[in-house]
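Undergrad: Here is a sequence with its predicted model. Questions after.
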Amino acid sequence: VYTAAEFENWGLTVQHTPSYTFVPTTVAGLKNLIKWAKAKNKLVRAAGYRHTWTSMYSQDGEIFLSMLDLETATTIPDPSSILPSKDYRGNEFKGIELETQDVPGTGGKKRLARIGAAVTNEDFRRWAIANNVWTVSLNVVMVEITFGGSNALMCHGGGIRHKTISDLVRRIEYVDANGEHQSVTDPVQLKAAAGSFGLLGIITHITIELDAMTYAELRPLKQDIGLAIPPPPNFKVPSAISKSYTPAELEAARQDFIRKAETSYYSEWFWFPYQPKAFVNCWDDTDDPSGLIDYPTYPDLFLQWLEGWLGGVMNDDPLFRALPGRWQAVIFSSLAMLSLPPNGPLNSRIKTHLINGLHFRRGIQNMRVRDMELQIPIPPLASDPTKPDWTVVQRAWWDAIDAVYADPEAPMRIALEMRVMGDSDIIMAAQTNNTFGTVSIEVLTSMAAVAEGVWDPFVQEVATRWMNYTGPNGAYLNTRPHWAKEWDGMKVRGTPWKQYLRETSYKDEIPAFKDVLAQIGQAQGWTLQDLKERFSVPLLDDLFF
């Protein structure tokens, strides 16, 4: 227990001082804590690595639960991905329990696993590699994140066939507002419980549907920016990266982009500012383990971790910050492209466990960044409403690039990243109802750009462009922010984004979400008012209460 320990999140956008910080390790202890908090009328919020940029944490004078020990949660650089695993015996939130029977009707291809909320992606990755039988089918790239954290805000991976991590959940276990350990397994109720922002209670365990282990066939590619994702028709490409291509070359590139987006197991594109090439990370999986390697291999694994740490050092160095913003961006982006595969024939074709393919970069935790990410629905074609219109994806990509070149202050100094993914069945997921899939697109920068005051105007400009896309009927697409990224305080066509979410983006989903929570509470002995008093924060009050 820590008294008046100052809290800050990883992105340094939230700071406060809770009255007490607890590091729970048992369900019994957590139950007693919530009962005590109820008696003292205290708000309780939990977090892991603290990667959420929005203010969804505890408050001044309230109770904060760190699901990780404070050293692990706050140390940068974080050595967990390069050192042997710690001994977590006795910590009930760190276990992985595989069920003994396959999911019925899946032909031995799926199995449930009960995963503690404090299990990190690195913990699970090591477990999956050691067993070489089961894996999650999707995940974020970062290994320094807990399952409880990625589930609460409906995080996601890439690939048109994949939904969110929360869509894989088959059971949620939590300690409720009365301090009782409860569970939810009903599929309808899980649509709210598996993505509840921490409002349901303190999540203790998540049962997830795993896939039989397959192997990622990575084919990393550094491709001309004009061909990786060709610009949409009549788009004026910034002169600094404009190249002349024949109509046949552009059409071939467009078809190749669409093929990757529509068929790849995993699909992701990066552009590092002012670089002439994009990094394309699209791949498929196979059942064949021949030629398998543990990727990234040593010494590359350590070098990736070291690159992240050095990036963090540069991020904070006053001499580096004294350089012009564009120089900073070019240095970061050049080093990024240099470090990524392929580097000649050595690593142009890589076969590794699927979970290693999902977590293909290590050491990301070591460099703090700022991040704004939107989920844009892929609309139907005006000429054929049964097919997706990929020009919206092309426009979103190129609008961000154009915004970078239009701003002489170089506000985006890290990356533009885009993934194509599916929709979601989770009520409050940003991808819900996106029939043809979702383009998940984000811009990232260094802490120096934020300190200079150039980041906030830039992300507002980019968000304005992305929020103004329309479908074939002329109506605005229901583009929504990633809940964990930066959006609070920004505006959509003059309306504060919180208000826009409440009145437009989720006008149907918010009542549905609250109705399902109320149904769960009626059966389990609590009310929505109990959730508000025990587990909510001002941001969530504005949205739901």
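TA: Done, it's in.

Undergrad: going forward, measure contacts and count neighbours with C-alpha atoms only.
TA: Noted.

Undergrad: which parts of stretch 343-353 are buried?
TA: Within stretch 343-353, the residues that count as buried by 16 or more other Cα atoms under 10 Å are 350-353.

Undergrad: can you give me the offset of it from its chain's centre?
TA: With Cα atoms, centre = their mean, to the nearest Å as the basis, stretch 343-353 stands 25 Å off its chain's centre.

Undergrad: how long is that stretch end to end?
TA: Using Cα to Cα, to the nearest Å, the end-to-end distance of stretch 343-353 comes to 21 Å.

Undergrad: What of stretch 103-120?
TA: End to end - Cα to Cα - stretch 103-120 spans 24 Å.

Undergrad: how about the helices in the stretch 101-250 of the chain?
TA: 121-131, 147-152, 187-193, 225-228, 247-263 (DSSP state H, counting those that start in this stretch).

Undergrad: Nearest to residue 453, out of the ones you listed?
TA: Closest to residue 453 of the helices of the stretch 101-250 of the chain is helix 225-228 (Cα to Cα; 28.3 Å).

Undergrad: okay, pairing it with this:
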Amino acid sequence: MASTPTSQSLFSTVPSLEESIKEIGRLVKEPSDLDEAELPGLDVLINDWYDENVDVGEEEFMRRILGVFRNSSHNEVYDEVLEQYEPSERRAINSFVAGQTTAEDAAKIIVSKDASAATAGVSNNELHTEVFSTQKMQKTEFPKKAIKGFENTEFQNWGRTVKQTPAKTYYPENTAEVQTIVREAAESKMGVRVSGFRHSWSPIFGRDNKNGQKNNGDVLISTLTEKDASKLPNFTSLPSSLFQPKKTELNNISEVNAAYVHGQTLKDGKKYVRVGTSTTNEEFRRWCINDGHVTLPMNIIEVEITMGGSNSTICHGAGINHPTLSDLVRSIEYVDVNGEVRNVDMADPDLLKSASGCFGLLGVITHITFECDPISTAVMRPQKLEVIDAVPPPPDMKDSDIPGPLRKPRSQKERQIAQENFEKRANNDYYAEWFWFPYSSLVWVNTWAMDPSTKNVVEYPSKTKTVFQVFGTIAMNIAQNIVAKIDALQFQPLKQTTFLSWLAMKNLDERKDSEKPIRALLPDALHFQRGVQNIRVRDLEVELPLHAKKGTTSERDYTNVQRAWWDAIVTCYANTKTCPMRMPLEMRIMSSSEVTMAPQRGHKLGTCAIEILTLHAAADIWQPYAQQVLNHWTSYKDNDGIKLDIRPHWAKEWNNLEVDGRPWREKLKNESYKTEIAEFKNLLTAIGKKHDWTLSDIKRMFSNDVLDYLYLDDVVVTSDNRTQAHVPMLEEKKIPLVSERVVGNVTV
């Protein structure tokens, strides 16, 4: 166990989450610096919640906590959030908070504006069955329109770690418009970068502003409008199409045949599915259930992210048998430096391994084809377990090193059972992840099995639950802003953090062993938490290779996984004076990867993806803390004494952090990825040779500062610009998008 400057006496002074929450209740009720008018009724809600004789259901809790904020003397925070809603929606929410309507009725007001003719008269159960018979695939035409650029529009990513000003920003809706933008940029010798929901924390967007200039001289292509990408609260996940992006060619979804990707014919319900780069996870989730009847076997949790964005940075889900999203790519279509539409697919599998996760260096990705599995059922039994039982401390960790509120008496037999249960979940469950909110005594364990049958499934989360989740994220934002205005709590970050952790844990479901599991369609289960977009966070994630137990070659040793988990927790407790970590510690067990630049590549026994998060409000104190945790994570060795090669998630924070006392990006370039970078450049060169461009071309057109450093530092940008003179006509692909087949009496 890497040592942390802590002690038993230090930990004993930290209250448990329950003690901290009850103390806030006492401050509200009893004479103190905290005026009862600032959080009216919170003391009663807290007492009722912890009283075993009082039943506080999910709906009542949400109504009462929002009521606390609405009736607060700082209720301008509540009002500011509700101003983002339409008047009818504000009335519905206020009616719910006042107890005049149910949550279900509030949800219906939102949904009723958009009763789709396609589902009129069809019950939820009928939409969620294993028979999806005769829906005909419709070909949709998306005509080109005049494309307009907006000058000097400041760009910020979602996490507020990147800020720059492109010379021009475009919002194209189809491939032809992308071609026009790229060709005009080439003629003007301007670079091009692309953004979606802007979820990456690393500097993978446009170039930095040029010294002395008001912009960076380049072009930004935003595949979502400014409103869709940047406005908060975001309601993408609410059960209505009112809040979905406009339907365009760049978010169109369709099934394609094997010939389209030069691949093998799929069997057993698998399908090739072609998606536009701006397709959101929410749009894809709905299509999978209602139209496609397939699913990605894994995915990230957020529905507020584009398929192009999650694929370009090699994102992942969870489960020991699941690689990255980019491993499921069977075709990449892109607009190259010449403004021509190109394609890399299964005809060149080695090239596809590079193209499927290339950070936008190929060009502007317009469409991606994924191999999808038949739709199936997640058998979910989420549980809230004591921290020491959910992920047991590593064998060399002393009881005195465990923070006092988390220290529980356990016999050797009980510890053994906890270890076996943890390893069983990690090794065997289809999906496997763990969440710990700061200073909570419980871990939310979300690991589950898969059932190929889709009988007896429920809509999950239900429409009402989805509204609860979105309202819950809004309540979290209101809470952190109101707490910051309360003088009695302003300088007590521990109380602020535990209050937020309490609210967050309330929003997570649980199923006792005696209760029936949740049977949900896989796409729903993968996106169990909706509305995540509404809480801005900072995020450090590393990919830790699993290795074998001593004396074995294939039996996984989880000691370093447990060590990484507990080092993060102990470091959190060692920083209670400032509480830099105010959002969860998350951990997922997953597979290896075949994608050239994937952080998981080469992890033959699998990968532990572990991350720490905080609220954007704690950004000023975050980086030193993240560095503390990273110092632990990068210190581990395997059972042969060989130091593990810890790599970051490319989309998360790494560029400003250090490993072994030097910039992490230096180590990534010269050690961790030295061989892979050379391979990546060779494969890009091969693609360019086929498609008539060079590394010099893509450095000039599609790279940025950090990508130049990592991959193209030795590439010289030529002064001549071949693109100006080379604008070939778009070649039409002669392969049909959809194979002909008969479903019932309908030919598709």
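TA: Everything's here; your move. This one's a predicted model, so the numbers in the text were calculated from it and none came from an experiment.

Undergrad: now what about the TM-score between them?
TA: The TM-score (TM-score structural alignment, normalised by the length of the first structure) is 0.96; 543 aligned residues with a Cα RMSD of 1.8 Å.

Undergrad: Sort out for me which of the buried residues of stretch 343-353 of the first structure are in helices.
TA: Among those, DSSP state H puts none in helices.

Undergrad: returning to that earlier point: could I get the helices of the stretch 101-250 of the first structure in TSV, plus columns for mean neighbour count?
TA: TSV is the format used below for the helices of the stretch 101-250 of the first structure (neighbours: other Cα atoms under 10 Å):
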stretch	mean neighbour count
helix 121-131	17
helix 147-152	24
helix 187-193	22
helix 225-228	21
helix 247-263	16
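
Undergrad: which stretch among these comes nearest residue 97 of the first structure?
TA: helix 121-131 (10.6 Å).

Undergrad: With the second structure overlaid, how far apart is the closest one on average?
TA: Superposing on the second structure and averaging over aligned pairs (mean Cα distance after the TM-score superposition for the first structure), helix 121-131 of the first structure comes out at 0.7 Å.

Undergrad: quick one: the residue nearest in space to the middle of the first structure from residue 439 of the first structure, how far?
TA: Central residue of the first structure (Cα atoms, centre = their mean): residue 155, 4.4 Å from the mean position. Distance, residue 155 of the first structure to residue 439 of the first structure, by Cα to Cα: 14 Å.

Undergrad: again with residue 494 of the first structure
TA: Distance, residue 494 of the first structure to residue 439 of the first structure, by Cα to Cα: 24 Å.

Undergrad: Need the counterpart of residue 570 of the second structure in the first structure.
TA: Residue 570 of the second structure maps onto residue 402 in the first structure, with residues paired by TM-score structural alignment.

Undergrad: do the same with residue 507 of the second structure
TA: Under the alignment (TM-score structural alignment), residue 507 of the second structure maps onto residue 339 of the first structure.

Undergrad: Apart from its neighbours in sequence, what residue is nearest its match?
TA: Once flanking residues are discounted, residue 339 of the first structure sits nearest to residue 304: 7.8 Å by Cα to Cα, 6 or more residues apart in numbering.

Undergrad: corresponding residue for the one you found in the second structure?
TA: Alignment note (TM-score structural alignment): residue 304 of the first structure maps to residue 469 of the second structure.

Undergrad: List the buried residues in the strand or helix carrying that match.
TA: Element membership for residue 469 of the second structure (DSSP states H and E) is helix 463-485. Neighbour counts over helix 463-485 of the second structure (16+ other Cα under 10 Å) mark 463-480, 482-484 as buried.

Undergrad: one step back: quick one: which of residue 494 and residue 439 of the first structure has more around it?
TA: Using other Cα atoms under 10 Å as the criterion, residue 494 of the first structure and residue 439 rank with residue 439 on top: 31 against 9.
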